[in-house]
Each structure stands twice: as C-alpha cells, then as structure tokens.
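Chemist: Just to be clear, the model below is a prediction. Sequence and coordinates:
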Amino acid sequence: MHNLRLDDIDHFPVDVLPIGTDYPPGHVLPRHTHRRAQLLYGASGVMQVETDDGAWTVPTDRAVLIPPGVAHEVLMDDVTTWSLYIEPDAAPWWPTRCMVVDIDPLLRELLRTANTFAPDYDVSGRDGAVANLILHELRHLTPMALSVSLPREEPFRSLCRTYLAAPDLAVTNEIWAKAANRSSRTFDRQFRAQTGTSSAAWRSHARLLASLRLLPISTVTEVSARLGYASPAAFTAAFTRVFGAPPSRFS
C-alpha cells in the first residue's frame, strides 16, 4: 500500500497494516496520534520525531517505534517511509516511549514486501505469514541512542527546539541563562531537573544528532567543520563513542 491515508483503511481486520509514503524535503507532519502502534521506517532520507518528552533522529534504514496514543510531530527530509500500523494487542511488548532501532537486512526486505500488500490482504495466506514473521522479528530490534530529552517547560523547550533545528557552537550556558532571565547556576539546575543532564552535555549530543541530517549530503570534513569540531578525527571519535559506529555508517 502506497500513499494511502491510515484513516481510510484502519477498519480492515488485520493486525498489521503496512503503508508506504513519499514526502518532499522539509515536509512536516503536524502533531497527531494513532490508535495503533507504529513502526516508522525510513527507506530514504532522515526524519526527526518529536513528542512532549523528547526528539528522535531517524537516519536512512533505521526506524522509530511510536507507541499508540502518543502525540508526535515528524519532520521529513526527502523521505520515503515504509510504515507498519500494528494493533496494540498484537504487540503487547511495544515500548511506552519512542525508540529508534536498527533494522537488519531480513527485516528490511520483509518491510519492503509488506508495503506491496493490498489493504485487505489474506491473513491466512503468504501475506499473513509475512506479517506474522515481521511481528516475530520486531521482538529482536536493537535500540540506538539517537534521541535527546526535551524539557516540558518554557523557555527551556523553545531554546532546545531552536538548537536542534540549527546547532550553533557559539551558544553557551551563559547565553541560554540570559535568554531565560536566570542566573547560570539556576538555569543549569532547572535544566538538569527537566532533562537529566547539563545544558552543555545536551547541546553536545544535539550537535551529533544534527550531523545525521548532514552526513548524507556532506563529507565528514564538511560536517565536522560546520559543527565546530577541531578536526574530522575529533568529530569521528566523538560520533563513534556516542553512537557505536563511525559516521561512514550513516552517510
């Protein structure tokens, strides 16, 4: 199924509804919810998913698990998705918070196959067997540390959202504290209370997440310079330490 609206086919009595969709660069899916759990897989491009409590960056060939009923907004950067909408009872182990996961070659091909199904596919035939195998494989996904917590309160949330959209090495704790009309000490204490980390550490991780959007269209040298790293080697070391793989795995 391709470029269909979930609302038009949600009534079909199948546990797994696959829908593929093409999105132009810079397309934003406004805040919304689904009755079903969603696996949102990017066959191309990079996505950023935002909820009340965090932001998840989803590179090509990765996916984000979105719990049923969780309000989310998605920024699509020239993305083709292969989504699965899953009845909650069919995946009681689904996480209660969004989670980015790696997709292995077998599951990738299963998702590709499922997105050719008709909405009323035969659950007792080959298509149903593929859907059941997908549900089995989803239990063995590998989580990836491709997210940051987002404060719920202002002005902290707006500061973080602005930084995620355009990380700037010149931003300091003092600049953020002044924008929030607080002392540096008070700002950092309140920021830690909402995110569990310091604002400096948060910005450092956010810059690495931003690199995931840049790597498909820029060299490692260009990305490291744009994000303020002393050298490509320094950027590569920081990237690998946080994400467990070098930037070349995401370009």
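Modeler: Looks like it arrived, so ask away. None of these values were measured; they are calculated from a predicted model.
Chemist: use CA for all of it now, contacts and neighbours both
Modeler: Will do.
Chemist: Okay, helices next: where are they in this protein?
Modeler: Assigned by DSSP state H, the helices in the chain fall at 6-9, 105-114, 126-138, 156-165, 173-179, 184-195, 199-214, 220-226, 232-243.
Chemist: Output the ones you listed in CSV; the columns should cover mean neighbour count.
Modeler: Formatted as CSV, the helices of the chain follow (neighbours: other CA atoms under 10 Å):
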stretch, mean neighbour count
helix 6-9, 11
helix 105-114, 16
helix 126-138, 16
helix 156-165, 17
helix 173-179, 16
helix 184-195, 16
helix 199-214, 20
helix 220-226, 18
helix 232-243, 16
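Chemist: Among these, which comes closest to L146?
Modeler: Distance to L146, taken as CA to CA, is lowest for helix 199-214 among the helices of the chain, at 6.6 Å.
Chemist: now what about that closest one, what contacts it?
Modeler: Residues from elsewhere that reach helix 199-214 (CA atoms under 8 Å, 6 or more residues apart in numbering): 46, 57, 59, 146-148, 163-167, 172-173, 188, 191-192, 223, 227, 239, 250-251.
Chemist: What of stretch 238-251?
Modeler: Contacts for stretch 238-251 (CA under 8 Å, 6+ apart): 59-60, 144-146, 208, 212, 215-217, 220, 236-237.
Chemist: ok, and here's another one to check against it:
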Amino acid sequence: MPILTEISDKTDWVNPDEVPRPVICYGFVASDFGGVELDFHRHIKGQIILVQRGALSCEIEGGMWVVPPGSAIWIPGEALHSLKLTTGAMEGYNAFISPEASRGLPVKCCAVSVTPLLREVLTRAVHLPLLYEENGPNNRLIGVLLDELAVASVETLHLPMPTDPRLRWIANAMMEAPAERGTLEVWAKRAGMSERTLERLMRSETGMSFGRWRQQLAIVFAVKWMADGASTQAVAADLGYESVPSFVTMFKKALGTSPGRYMTERHSSSRRHLTEQ
C-alpha cells in the first residue's frame, strides 16, 4: 500500500470499509500545509492514528482529544468524529480495524501511548499490499499489532464536553478565549445560573469540577500549541497565566513532567524512529 502524501493521486485513496481485510494500514505524509480538517464522518472499521510528527485534534460526541508526536488515538467503528491536522509538517500512520478484529479494544475513543513495538509493527504493516495474504507472517504481524493496541496505556489528553446548552456555551467561550481567567462566579452569571448549579452540572456531565475542567482545557491547548512549535513562555501567556512558573507547576502536576521535557521526549522518540527507517 503506498504511503499517502498531500500530492498522492486520488486513486490511491480507498474506502477502508470496502477492503475485504480485517486490518488495513496507511502511512501519511504532509508538509507545510495550511491545516486540514475532515468534517464529521464515520466508518464501520475502527481507526488508530499514530502521530510521528506534527499534531492533530479529534472531536467526537462527548469530548475532544489532542494527539501529539509519539501518541495515537483510537476511534471505535461507527463513532461520528472529525479530525483537524494542525499547520506545519505532519507524518504518521493509520490502521483501520474491522469490528470482529476490534474485540478486546476500547469501546470508547481514547488517546493511547505508543510502545516501540507498536510503532515498529505499524510501520511495517503499512507496506503490506492492500489485499495481503491472510496467513503466515502477515497474519502474525497483524496479530501482534492488535495485541499491542489492546494493552496500550490510555493517556489523559481528553477534554470531556458537556451537553447542557448553558455549559456548552461556557465551554465554547472558554475554548475561543482560553486566556480569559474569569472566576466560577463570573462564568455562572454570564450563563444565567448560580455557582452551585454550574458546579453541579459540570461534575455531572464531565466528571470534573469547573476548576479541573478549565485546567484540562489548558493542558489540551498547551500540548497542541507546543506540538506546533510554540514556546513555553508563549503558551503560558496565551493561556492567561501570570507567570511561566505557575503554568509549569500546573502542567507538571497534571502530566508528571515539565512542558519542555514532555515535548522533548516525544520529539526525540519520533526523530529516532524516523532516522532508523
């Protein structure tokens, strides 16, 4: 199967649901494009997208995920979703997996960590013929791919989205202006509800307090922007933090490491893999 690029012939693009194989894989490469957005769509086969370079965001009913380099996102079959590739260079791999082969994989969308073995197996699988023989080495390769996906660790780059119209208005407003640091009281008044109601609804619909949800919004945006090349200082300012140290402290508490180290580890891992190919 050819690796798809931004200049690939459209005849190379095949509907994965029409290919009579339990798993089919694509590589994709794009450079210096102005951003690509795939509107809401669905397919019968589930989809795993591994990002090697660049970043993408995925929105599905109930939440938004950001996938930085070195991570992957699992989208179950029939899930209505949209994808947005950020500006700059983009490189990664796709695998579409039939419902039968997806048994044992998560039933909900999630971002997952990518082990070296999973990356290597997927890298090799993209070079299989579209209609590969379903026995022998190919079967074993696909089996290892599915086994690695089944045990992949789930990452916390998920922003649950509320459905209540008032909460959704607040969420959209905060996403459009993430530097806005209004208090719970301020946002409750803007939405025409009490602080107690806002807090109760937010916990009920997202599983998070208002403050925790806003922190998760900051984490998701920070990872996305840094994957695009933004500095820690710029991200802290764009998120409305009064100082870089306060932003770094929040980031370390949420993800266990500093923003710089987080992105360095992911970029270095991806670069090592690209160099070894």
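Modeler: Everything's here; your move. Remember, predicted model here, so these are calculated numbers, not experimental data.
Chemist: what's the TM-score for these two chains?
Modeler: Here the TM-score for the pair of chains, by TM-score structural alignment, normalised by the length of the first structure, is 0.89; 250 aligned residues with a CA RMSD of 2.2 Å.
Chemist: what's the closest of the helices of the first structure to V74 of the first structure?
Modeler: helix 156-165 (12.7 Å).
Chemist: and the gap between the residue of the second structure positioned farthest from its centre and R200 of the second structure?
Modeler: What lies farthest from the middle of the second structure is S194; by CA atoms, centre = their mean that is 33.6 Å. Relative to R200 of the second structure, S194 of the second structure is positioned 10 Å away (CA to CA, to the nearest Å).
Chemist: Overlap of the contact sets of those two?
Modeler: Contacts common to S194 of the second structure and R200, judged by CA under 8 Å, 6+ apart, are absent.
Chemist: For the helices of the first structure, give me JSON lines that also has distance to S83 of the first structure.
Modeler: Listed next are the helices of the first structure as JSON lines, based on distance: least, CA to CA, whole Å:
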{"stretch": "helix 6-9", "distance to S83 of the first structure": "10"}
{"stretch": "helix 105-114", "distance to S83 of the first structure": "8"}
{"stretch": "helix 126-138", "distance to S83 of the first structure": "12"}
{"stretch": "helix 156-165", "distance to S83 of the first structure": "25"}
{"stretch": "helix 173-179", "distance to S83 of the first structure": "38"}
{"stretch": "helix 184-195", "distance to S83 of the first structure": "29"}
{"stretch": "helix 199-214", "distance to S83 of the first structure": "20"}
{"stretch": "helix 220-226", "distance to S83 of the first structure": "30"}
{"stretch": "helix 232-243", "distance to S83 of the first structure": "24"}
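Chemist: Of the ones you listed, which is nearest D89 of the first structure?
Modeler: helix 126-138 (11.7 Å).
Chemist: what's the mean gap between that closest one and the aligned bit of the second structure?
Modeler: Overlaying the second structure shows helix 126-138 of the first structure at a mean distance of 2.2 Å from the equivalent residues (mean CA distance after the TM-score superposition for the first structure).
Chemist: what comes into contact with that helix?
Modeler: Counting by CA under 8 Å, 6+ apart, V16, A91, L107, L110, L111, A114, F117, Y121, D122, V123 sit against helix 126-138 of the first structure.
Chemist: Need the counterpart of the last one in the second structure.
Modeler: The reference is to V123 of the first structure. Aligning on TM-score structural alignment places V123 of the first structure opposite E134 in the second structure.
Chemist: who's in contact with its match?
Modeler: By CA under 8 Å, 6+ apart, the neighbours of E134 of the second structure are R21.
Chemist: just I97 of the second structure next, same as before
Modeler: With CA under 8 Å, 6+ apart, I97 of the second structure has these contacts: P22, V23, I24, K45, G46, Q47.
Chemist: can you count the residues close to the corresponding residue of the second structure for S44 of the first structure?
Modeler: Aligned by TM-score structural alignment, S44 of the first structure pairs with R53 of the second structure. Neighbouring residues of R53 of the second structure were enumerated by other CA atoms under 10 Å; the total is 24.
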